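Enquirer: please find the sequence and the predicted model below.
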Amino acid sequence: MKKKKLGLVPKLIIAIILGILVGQMRFLPEGVLRLPVTFSSIFSTFLSFIIPLMILGFVVVGISDLTEGAGKLLGMTTVLAYGSTLTAGILSYLMASAFFPSFIGESLVEKISGSGEGLSTLFSIPLSPLLDVTGAIVFSFVMGVGISALKSKGSGKYLYGFFKEFSEIISKVLSTIIIPFLPVYIFGNFLNLSYSGSVFSILSIFWKVFLLIIALHLLYVGFMFFVAGGVSGKNPWMLLKNQIPGYVTAVGTQSSAATIPVNVECARKNGVSKEIREFVVPLCATIHLAGSIITITSCVTAVLLIYDLPHGISLMATFIATLGVAMVAAPGAPGGAIMSALPFLTLVGIDPTGTMGQLLITLYLTQDSFGTAANVSGDNALAILVETFHKKSLLKEGKTISEVEAV
């Protein structure tokens, strides 16, 4: 019999609980308490080194891949997916800025900022990134667009192949080092927060943020299917019912990629043609991340409020617009979206390797499965919209109704 592996979220919850308990054990020698804090510091340094390489590995390939496919159909799907992701991000920010201040007040902010000092590390390892984040972003966009242009002329395959294989190496680093050691990293972080005395104030915020994010996920998925039903003339309640297996599978797997087979079947039940569902669903599993951006935007806003940092609409809109493109790089592994988003946290003044970055990762990963479920559910709503708009486009081009129905 195969042993059942403990998932990432349960490991994170255990790490948080243990970190809080151990941080309160003042009878332990300080050197013992500083060990996991030292590991977290070294892990953070390594993360700083990897982040620009993640940008190069994922964004170059993501942009290059986006320009391949079925012409007008690809363009339509990409515009709808990006528009949905942006809409979800803006709604998330509006929800967070409206509700979060009611339980993240000035007194709580002062209490967190006025907590005692944390533990220092035993030692540190100097490791500087090969590129800064801004340089990596600009280089990635230039290379991605350039490779795309070369591919349209029948060349660029070697350059594309290099970045594709480089992307696979970075994915391997994520799956074998970053993701597996995240619980240890979080353990050290929460041990330090517990030792300094700020952890309980932060936890009093966690559960409220969690509930509001889940509620917005469900509301947004419902909104998408009602729009899809209204445009296509289909019953939105039936569309939502048919999507339940895909939603539940995504909650369990925490991976859009792993849910594709089930999601394609959900699209079939919703009456989406074979050609459209087999094109749109796998593509949107990569480029449509409405659920993830809801979670990330809400968590970022919460962290900015906790540390009393600027969080205006212009700042967050820039972050959301950038993130909508950057998360195309998200691998199909649990936590892929937040890993792809880390390099861009500097846009809102968050150090991805500092305490705020660690807190954000923890907040996000405890809700990752629900964000993924919202992502894949939205994919099928988009498939219905794409098929409807595609048929209308064909009718405008002079196709007969029978020819359009045959698509």
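Expert: Sure thing, it's come through.
Enquirer: switch to C-alpha atoms for all contacts and neighbour counts from now on
Expert: Will do.
Enquirer: from V59, how far off is I170?
Expert: Separation of I170 from V59 (CA to CA, to the nearest Å): 12 Å.
Enquirer: have a look at the two and say which one is more surrounded.
Expert: For I170 versus V59, neighbours defined as other CA atoms under 10 Å are more numerous around V59 (28 against 20).
Enquirer: that one and F162: what is the separation?
Expert: Counting by CA to CA - V59 and F162 are separated by 13 Å.
Enquirer: which residues does the residue nearest the centre of the chain contact?
Expert: For the chain, A337 is the residue whose C-alpha lies nearest the centre (CA atoms, centre = their mean; 2.6 Å). Residues counted as contacts of A337 (CA atoms under 8 Å, 6 or more residues apart in numbering) are S292, M327, A329, A330, P331.
Enquirer: ok, the last one - contacts?
Expert: P331 makes contacts with S171, A337, as judged by CA under 8 Å, 6+ apart.
Enquirer: can you classify it by secondary structure?
Expert: coil (DSSP: H, G, I helix; E, B strand; the rest coil).
Enquirer: put this next to the previous one:
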Amino acid sequence: MKLTQSLLFRVIVAIILGIICSLFFPAPLARVFVTFNGLFGNFLGFFVPVLIFALITPAIASLGKGAGKWLGVTTGIAYVSTILSGLLAFGTAKLLYPHILQHGTPQAADIDAGALAPYFEVEMPAPMEVMAALLLAFTVGLGMTAVKSDTLYDAADQLRNVIMRVIEVFVIPLLPVFIFGIFLSMGMNGNLVETLTSFGTVLLLATAMTWVVLILQFLCAGVIAGRNPFVALRNMLPAYGTALGTSSSAATIPVTYKSALKNGVSESVAGFVIPLCATIHLSGSMMKITLFALSILFMSDMDISVGKVMGFIFLLGIMMIAAPGVPGGAIMAAVGLLQSSLGFDDSQVALMIAAYIAIDSFGTACNVTGDGAIAMMVNKFARGTLGDRTEASAGAAAAGSIARS
């Protein structure tokens, strides 16, 4: 909780300082930060494919190691819920953005223009393309479930821990400096007012849409479980409030568990589904990222074809399952897709990160509250029990392994 609040505070301070400093910073000093942004952006381009491989490989292997029936059912429901949230975001953007946003709104300053060109650049070629990393992660992860190599799995798990450490001690701490440089550049190039005005509207829309997602999830769960969906949603409000205050799915698990029991979910089902979904069900995060990304595409007059966006959403759903459990982890896992699938540059990625972190708690609250809806569905399908102890324990072990990420 402290880390999340600290990151949000530092990002807000970075945005404010970037705006203020753009009013009086001399160009030579501003170019120092532009140079840093170029280096940091190039590092992200190098690092993201490694991150994707390191996180997704053990996640898939973990699912395979606990390949119980209800693990597959729960994972499938969580993935479908996340994908449907993305499709809802796409439909909302197509319907509302032409009325609330303007085409051609500048999204970020051209950091290579005039006085704000970097002092120098260092090329950092990625070891592989983002799609290659994703395919390799699937191939190796699925292969490990067939071969059942504990040594290889342990190596993949340790690689994940190393990458998590890099994210925690290097990438996340430097994000505020990166965001400061972006807003400094926008302010000095005259693009700031239009960008903030337009993006403020999208922030409000994304917050409201997380509630739409929850209502739809509980309407579906209510029909399947035969319960009043609004009463069930009301019973989950303690979990929503806890997540809103902590911005942590893991910290909210005990409250989510107790709330699920109030909705008639058995202890065995709740004890399995809630911890697992806390790490693989990110419908709220999907809604935010998709709406933010499409707003940038729309305002920048970039391609928003159905095929392009659908591919992005389905791949992003996989990324959300393996998103690292650190503040800003979901958006960091999505960076590679934003760049490879949608063609985002460093400035647009920085805007995405800033917007995501600004309302991170609302996305987390949506994620964990929706876990209660999934628990109701699984409880109905399983008739209150997960079957024999072997299958239940296998699934629980996989859930614990995934939760470590």
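Expert: Perfect, I can see it now. Remember, it's a predicted structure, so these values are computed and weren't measured experimentally.
Enquirer: that older thread, so which helix or strand takes in the residue nearest to the centre of structure 1?
Expert: Element membership for A337 of structure 1 (DSSP states H and E) is helix 336-341.
Enquirer: can you list contacts of the next helix or strand after that helix?
Expert: Following helix 336-341 of structure 1 in sequence order, the next helix or strand is helix 355-365 (DSSP H and E). For helix 355-365 of structure 1, the external contacting residues (CA under 8 Å, 6+ apart) are 9, 12, 186, 189, 206, 295-296, 299-300, 303, 335, 338, 342, 350-352.
Enquirer: ok, so of those residues, who is nearest K392 of structure 1?
Expert: Using CA to CA, T295 is the member of the contacts of helix 355-365 of structure 1 that lies nearest K392 of structure 1, at 34.2 Å.
Enquirer: now which residue in structure 2 aligns to the closest one?
Expert: Superposed on structure 2 with TM-score structural alignment, T295 of structure 1 falls opposite K288.
Enquirer: residue range for the longest helix belonging to structure 1 in structure 2?
Expert: Longest helix of structure 1, by residue count under DSSP state H: helix 30-66. Alignment of helix 30-66 of structure 1 against structure 2: residues 27-63, by TM-score structural alignment.
Enquirer: mean shift between the matching stretch and structure 1?
Expert: Its matched residues in structure 1 lie on average 1.4 Å from stretch 27-63 of structure 2 after superposition (mean CA distance after the TM-score superposition for structure 1).
Enquirer: compared with structure 2, how much does the helix holding A337 of structure 1 deviate?
Expert: Mean deviation for helix 336-341 of structure 1: 0.9 Å (mean CA distance after the TM-score superposition for structure 1).
Enquirer: next: stretch 385-393 of structure 1.
Expert: Compared with structure 2, stretch 385-393 of structure 1 is 2.9 Å away on average (mean CA distance after the TM-score superposition for structure 1).
Enquirer: how far away from the center of its chain is stretch 205-222 of structure 1?
Expert: 15 Å (CA atoms, centre = their mean, to the nearest Å).
Enquirer: alignment lookup: G354 of structure 1 to structure 2.
Expert: Match for G354 of structure 1 (TM-score structural alignment): D346.
Enquirer: thinking its match is in contact with F43, fair?
Expert: No - applying CA atoms under 8 Å as the test, D346 of structure 2 and F43 come out as separate, 10.8 Å apart.
Enquirer: more crowded one of those two?
Expert: D346 (21 against 17).
Enquirer: I'd like the distance between that one and P125 of structure 2.
Expert: For D346 of structure 2, the distance to P125 of structure 2 equals 15 Å [CA to CA].
Enquirer: any buried residues in stretch 76-93 of structure 1, and which?
Expert: 77-78, 80-93 (16 or more other CA atoms under 10 Å).
Enquirer: sorry, back to before: shared with structure 2, which of the contacts of A337 of structure 1?
Expert: For those, the aligned pairs still in contact in structure 2 (both residues aligned by TM-score structural alignment, their matches' CA atoms under 8 Å) are S292, M327, A330, P331.
Enquirer: hmm, which two among the residues you listed are most spread apart?
Expert: Maximum pairwise distance in the kept ones among the contacts of A337 of structure 1, criterion CA to CA, is 12.6 Å, between S292 and P331.
Enquirer: picking up where we left off before, out of the contacts of A337 of structure 1, who's nearest K157 of structure 1?
Expert: Closest approach between the contacts of A337 of structure 1 and K157 of structure 1, by CA to CA: A329, at 19.4 Å.
Enquirer: quick one: map the closest one onto structure 2.
Expert: By TM-score structural alignment, A329 of structure 1 lines up with A322.
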